[in-house]
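*Asks:* Have a look at this prediction, sequence included:
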Amino acid sequence: MIPKDKIEKVKEIWDEYIKSDQIVLDTKGNELPNIDELRLEAIESLSDIILQFKKKELSVGEFKTSIDSFNKRNNLWGFTAIKGQFFFNQLTKNLDDSGIKKLQDLLIQTISEPKNISEALAKIELLEKYCQNLYDKAKDKRLVPNPKSVCYFLSYFWQVADNEKWAIYYTASIQALDDIGLWKEKPLQRENYEQYYLLNEEIKNILKEYSKKAVSNWDVEHAFWHFRGNPNKKTEKKTKTIIIEKPEEKEEKTNLIVNASFDLTDYIIPRVSKLVELGSSTEKSATKKGYEFEKIVAEVFEQLDFEVETLGQGTGRNPDAILRFREENTAFIVDAKAYNSGYSLGTDDRAIREYINYYCPKLIKSGYKKIGFIIVSNEFKSNFDNFINEITWDTDIKRFILLTSEALLYLLAFKTKNKLSLANIIESIIGFGNPVTAKNIIDEFDDV
């Protein structure tokens, strides 16, 4: 039973949502117009993919890829984030044929819609025990599926089957319940989902009686996400803000705001947190600014667990760093660009080709089979597509990545916050289109 004072708070959250003309916000505070209609359309296609898997017309790998591809085009449930696709990727890693068969049977059993809440809890327990066994045995917990992602993962598939019956176990929804004093974390995931399911059902009934109309799972979800995304509500949560000084007016400042569920500076050290500000600074000479920018970029990559060979200024015509990850025979050539108004290719294409022609043979000789090139800058002005296509066609570079400074900092923050392995990080950044922005990183790794 929800206490009377909390019932009033639930009504207040609902009223604020209605007053907003029922504007739906995602977990980052971005508006999502027509989301319910889009979800209903998407469910038809998703249901076909899921049915093919259940009929064993798709392998586990094909199913995972199909779900990933669909959600990247239609990110309406936040499945592209850490507890969805990332969890799915971890589930399928390092399995032999018998392991794949076991996982396939387990997934077919657990993602199928439960008949009732008791059966739902039993399915959660099955997948949780499977993940917990892997988690307990793993030396590096970052390389195996996290049992705490099970509730979100399964409830996503159940809602596709029946959106009126099953509420998705969103981190943002749990945080909203916690904000108003209605949540108490329990040790087992099945216990948490039972608590969530019952609270959600009670809230729907309260709002149905209060509003005198039917209230759906999506209505409750939208209202509570609106509450979480409301910048005027009282909360301990912070919005990450980077202060950048305008070149022409030092006393005035511009706020570059990127929404995440945490404060960036809680997870990175002060020295590297100034990277974006340094890249936009006009107070230092270009040489001094470039040197400091290159050093911090190299430090961030080192904190991401790369083996870093620093080159850059003072070492002749060289890139700024070579990154190595011996475990997967992967390396990257890095060039850091501290440009005030954004980096454009200009005449640097010749230098980039020289770096590639000199270092790729050396890296290949040392056993590195996958080599990439990364340019780090605050922003990118010109279109690099033709140049990148030429490089990846004519040279040994497998991936050419334009990475914003802010995206690099968020990679480090999520590495610390979510205990990501370097393999996870590399897998993600090589999959993005260019340029890779902070939004890409937040969408990939932030909780939903």
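*Replies:* Alright, I've got the coordinates. Numbers count the residues shown, from 1 in each chain.
*Asks:* can we go C-alpha only for contacts and neighbour counts from here?
*Replies:* OK.
*Asks:* Now do the buried residues in the helix or strand hosting S69.
*Replies:* Taking DSSP states H and E as the definition, S69 sits inside helix 60-73. Buried residues in helix 60-73, counted by 16 or more other C-alpha atoms under 10 Å: V60, F63, K64, S66, I67, D68, F70, N71.
*Asks:* ditto for stretch 165-185
*Replies:* So stretch 165-185, judged by 16+ other C-alpha under 10 Å, has buried residues 166-177, 179, 182-183.
*Asks:* before we move on, what about stretch 95-113?
*Replies:* Quick answer for stretch 95-113 (16+ other C-alpha under 10 Å): I100, L103, Q104, L107, I108, T110, I111, S112, E113.
*Asks:* swap in stretch 151-165?
*Replies:* Result for stretch 151-165 [16+ other C-alpha under 10 Å]: buried residues C151, Y152, F153, L154, S155, Y156, F157, W158, Q159, V160, A161, N163.
*Asks:* Please name every helix or strand in contact with the longest helix anywhere in the chain.
*Replies:* Taking DSSP state H as the criterion, the chain has its longest helix at helix 189-211. When contacts are defined as 3 or more C-alpha pairs under 8 Å, 6 or more residues apart in numbering; DSSP states H and E, helix 189-211 packs onto helix 4-19, helix 117-137, helix 150-161, helix 217-229.
*Asks:* Hey, what's the angle from it to helix 217-229? Just curious.
*Replies:* Here the directions of helix 189-211 and helix 217-229 differ by 100 degrees (axes from the mean of the first three to the mean of the last three C-alpha atoms, to 10 degrees).
*Asks:* Take this one as well and set it beside the first:
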Amino acid sequence: MIIKKKIQQIQTIWDNYIKTNRTVIDTKGTELVNIDDARRIAVADLKKFINEFQGGQSSIFEFKTNIDSYNKRNNLWGFTAIKGQMFFNQLVKINETNIENLTTLLKNCISLPKSLDNALTKIDLLEKHCLSIYNKAKDKRKVPNPGSVAYYLSYFWQIQDEKQWPILYTSLINAFNELNIWKESGNQADAYRYFYGLNEEIKTILKNYTGKEKTNWDAEHAFWNFKGNPNKQSATTTSKKEDKSIVEVEVEKEKTITVNPSFELSDYLIPKVASLVELGSETEKSSSSKGSAYEKLVSEIFKQLDFEVETLGQGRGRNPDAILRHREENTAFLVDAKAYSNGYSLGIDDRAIKEYINHYCPKLQKEGYKKIGFIIVSNSFRSNFDSFINEITWNTDIKRFILLSSEALLYLLAYKTKDRIQISIIIETLANLGNPIEAKNIIEEFDDV
């Protein structure tokens, strides 16, 4: 039972959502115009994939690919992130030798529940299956996380009946925690039971307050506006609360978008590396000492991402700052760390970069590395690198040239620590995202809304 003070807060959350003219913004900062109408169109398509899988017209592999491709084009539920598609990918991959049993299990679990108790039974079945794998795994990053089960299944249930089944989003749990109305549970079934009841109570509160019925989507959108709206200033962007109003005015004026993660960055970083952005902005130290310290931190973070790191850097001649290797993926990266407080521009470094590539690519190829990339890490980037990057990837053996912001690198490490992301996923993410890779791109990739 939600107490009166919390009811008033929920009513205020609804009022604030209405003041935005019911605006819903995705993790990329793009307004989703008429999201409910867009979802209803998508539901018709997604139901076809579910029905084909349930009816045996498509295999579990085809079903997974269909869901992945569709959501990448129509990311209306946040399923492309860790608890959705990544969970699905790992679930199928780890069960390839047991695919018939997994197919039978999934057909049962994603089918529309007959009741809440039936839904909880389905959650329990899939969670126990995942736990049997997770508890035995030496590397838990490579197996499906049991903590994703309730989100994963409730997504498929909502596709089939959006009026009945709310999705257990991380952002909703964060919002409920902030209101102090969330209760932690020992397993996914208990968590969904509590969430379901809380969501129903919130809809009743809003119905009584407005005089109109409220849907699962209404409640979700209102709380997304409260906790997950990427136009709202992130607490990690500024350390001074008194600056918040000034920053928000600037954000509105310049149309820049801040994407909120579902956690505090500092909670998942050790102090040793957490100061990377501040170090890159340092203006008091000499450029050489600042550069050396920045290079060491960048190398340390890549080590924590599970790369084999060979540190070169200052005092070692015309070399990149580090070489990253990952034998299992036959992948290597040359890394240059640039501690420029006003943003890095290419300038005269283009010649040095080409020298690094021409010198080290043949060596790495002899070692058996088939995929070689180049990463520049800096707080920000001032010039347009497109022509230079095109020249490098066309005329050298570099497969991918990556501009990676300091903050993005820290978020990559935080998600790796928080969600036990395997290095193959990290490499794939670095290779696939467009330049420059900023913090918001990493959050969009790995956070479920």
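*Replies:* Arrived safely. These numbers come from a predicted model, not from an experiment.
*Asks:* care to give me the TM-score?
*Replies:* Scored against TM-score structural alignment, normalised by the length of the first structure, the superposed chains reach a TM-score of 0.85; 434 aligned residues with a C-alpha RMSD of 3.2 Å.
*Asks:* Who are the packing partners of the helix holding S69 of the first structure?
*Replies:* Partner elements for helix 60-73 of the first structure (3+ C-alpha pairs under 8 Å, 6+ apart): helix 35-54, helix 85-91, helix 97-111.
*Asks:* Would you reformat those helices as a markdown table and include distance to W77 of the first structure?
*Replies:* What follows is these, written out as a markdown table (distance: least, C-alpha to C-alpha, whole Å):
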| stretch | distance to W77 of the first structure |
| --- | --- |
| helix 35-54 | 8 |
| helix 85-91 | 11 |
| helix 97-111 | 16 |
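*Asks:* do you know which of those lies nearest E245 of the first structure?
*Replies:* Ranking these by proximity to E245 of the first structure (C-alpha to C-alpha) places helix 85-91 first, at 36.4 Å.
*Asks:* Would you mind getting the average deviation of that closest one from the second structure?
*Replies:* Compared with the second structure after fitting, helix 85-91 of the first structure deviates on average by 1.8 Å (mean C-alpha distance after the TM-score superposition for the first structure).
*Asks:* neighbours around P271 of the second structure, how many?
*Replies:* 10 (other C-alpha atoms under 10 Å).
*Asks:* wait, is T239 of the first structure part of a helix?
*Replies:* No. Using DSSP: H, G, I helix; E, B strand; the rest coil, the secondary structure at T239 of the first structure is coil, not a helix.
*Asks:* How about the aligned partner of it in the second structure: what's its closest non-neighbour residue?
*Replies:* Applying TM-score structural alignment, one finds that T239 of the first structure aligns to A235 in the second structure. Spatially, and ignoring its direct neighbours in sequence, A235 of the second structure is nearest to E264 (7.9 Å; C-alpha to C-alpha, 6 or more residues apart in numbering).
*Asks:* residue in the first structure matching the one you found?
*Replies:* Using TM-score structural alignment, the equivalent of E264 of the second structure in the first structure is D263.
*Asks:* contacting residues for that match?
*Replies:* If a contact means C-alpha atoms under 8 Å, 6 or more residues apart in numbering, then D263 of the first structure has K237, K238, T239, K240 as its contacts.
*Asks:* And those residues, which of them are buried?
*Replies:* Judged by 16+ other C-alpha under 10 Å, buried ones among those: K240.
*Asks:* Need the max-distance pair from the contacts of D263 of the first structure.
*Replies:* Maximum distance among the contacts of D263 of the first structure (C-alpha to C-alpha): 9.6 Å, for K237 and K240.
*Asks:* Pull up the overlap in contacts between these two.
*Replies:* F262, D263.
*Asks:* Now do the contacts for the closest residue to G181 of the first structure other than its chain neighbours.
*Replies:* Nearest residue to G181 of the first structure, sequence neighbours excluded (C-alpha to C-alpha, 6+ apart): K6, at 7.7 Å. Contact analysis of K6 of the first structure by C-alpha under 8 Å, 6+ apart lists I180, G181, L182.
*Asks:* how close does K6 of the first structure sit to I203 of the first structure?
*Replies:* Applying C-alpha to C-alpha, to the nearest Å, the value for K6 of the first structure to I203 of the first structure is 10 Å.
*Asks:* Then E194 of the first structure?
*Replies:* Shown here: E194 of the first structure relative to I203 of the first structure, a distance of 14 Å by C-alpha to C-alpha.
*Asks:* And for L58 of the first structure?
*Replies:* Distance from L58 of the first structure to I203 of the first structure, by C-alpha to C-alpha: 38 Å.
*Asks:* N163 of the first structure now?
*Replies:* 16 Å.
*Asks:* now N434 of the first structure
*Replies:* N434 of the first structure is 43 Å from I203 of the first structure, by C-alpha to C-alpha.
*Asks:* before we move on, what about T310 of the first structure?
*Replies:* Using C-alpha to C-alpha, T310 of the first structure is found at 56 Å from I203 of the first structure.
*Asks:* I appreciate the help and will end here.
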